[in-house]
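Q: this one's structure only:
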């Protein structure tokens, strides 16, 4: 994995580490929203939500458009897909290990019955 890809993945996981940012991403799954719409369910100021949005934007997880007076935020799936792909490698690794363990346990169980 290149340094650029590693940096992007690091930024994605750092952004996902915060529950507020994960909630914002969950909201954006249903479509674009303004900063005030995204801030509404949280017990924090709009500037605080804007700081979270900047982290998400730097990680490439969202884009912020310009529609006259409004700056709608939109979800970008690419970085999440990259993170899911990275995690998939480890899921496959552990699944293989557990399969090997199952085979060994079955063999041991079979030899113990004799």
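A: Arrived safely, thanks for sending. For clarity, every value in this text was computed on a predicted model and none was experimentally measured.
Q: only C-alpha atoms for contact and neighbour calcs from this point on.
A: Noted.
Q: where exactly do the strands run in the chain?
A: 62-64, 73-75 (DSSP state E).
Q: to the chain's geometric centre, what's the distance from the biggest helix by length in the chain?
A: As assigned by DSSP state H, the longest helix anywhere in the chain is helix 78-112. For helix 78-112, the separation from the chain centroid amounts to 22 Å (computed by Cα atoms, centre = their mean, to the nearest Å).
Q: use this one as the comparison:
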């Protein structure tokens, strides 16, 4: 079963998609504005935004005849929740490595 946390990480694995995502913290933007800023066609940006929407990383809001895209905090929460499941074991491994390093450096 693919969780949305995995979907988020997969969506951000693509360089262009990550650039689209990183262009949005400053505020909502249209496809044309994102495309102009990245030097990518509007059609390509639309396809990347579709994947980001499916991963709940961006949301769209109609504004007159334009559609404005902004960050969706739900996707970031999904990614955080997914990664947090590994945090206890990562801390335990770090603690063990630190203890081993101290033991190796202590005078005998």
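A: Sure, I can see it. Keep in mind the model is a prediction, meaning the values are calculated, not measured.
Q: ok so, going back, return the most buried member of the strands of the first structure.
A: strand 73-75 (a mean of 22; mean count of other Cα atoms under 10 Å).
Q: in the second structure, which residues correspond to that strand?
A: Here strand 73-75 of the first structure aligns to the second structure at residues 69-71, judged by TM-score structural alignment.
Q: now that stretch, how far from the centre of its chain.
A: 13 Å.
Q: mean shift between that stretch and the first structure?
A: Relative to the matching residues in the first structure, stretch 69-71 of the second structure has an average distance of 0.8 Å after the fit, by mean Cα distance after the TM-score superposition for the first structure.
Q: okay, now residue 35 of the second structure: neighbour count?
A: Residue 35 of the second structure: 18 surrounding residues under other Cα atoms under 10 Å.
Q: the one 4 residues further on too?
A: If you count neighbours by other Cα under 10 Å, residue 39 of the second structure ends up with 10.
Q: which position in the first structure aligns with it?
A: Counting by TM-score structural alignment, residue 39 of the second structure corresponds to residue 43 in the first structure.
Q: relative to residue 49 of the first structure, how far out is its match?
A: The span separating residue 43 of the first structure from residue 49 of the first structure equals 10 Å under the rule Cα to Cα, to the nearest Å.
Q: same deal with residue 6 of the first structure?
A: In terms of Cα to Cα, residue 6 of the first structure sits 26 Å off from residue 49 of the first structure.
Q: and these two? which has more neighbours close in?
A: Applying other Cα under 10 Å to residue 6 of the first structure and residue 49 shows that residue 49 carries more neighbours, namely 20 against 11.
Q: contacts only, for the residue positioned nearest the centre of the second structure.
A: Ranked by distance to the mean C-alpha position of the second structure (Cα atoms, centre = their mean), the top residue is residue 12 at 5.0 Å. Neighbour list for residue 12 of the second structure: 18, 21 [criterion: Cα atoms under 8 Å, 6 or more residues apart in numbering].
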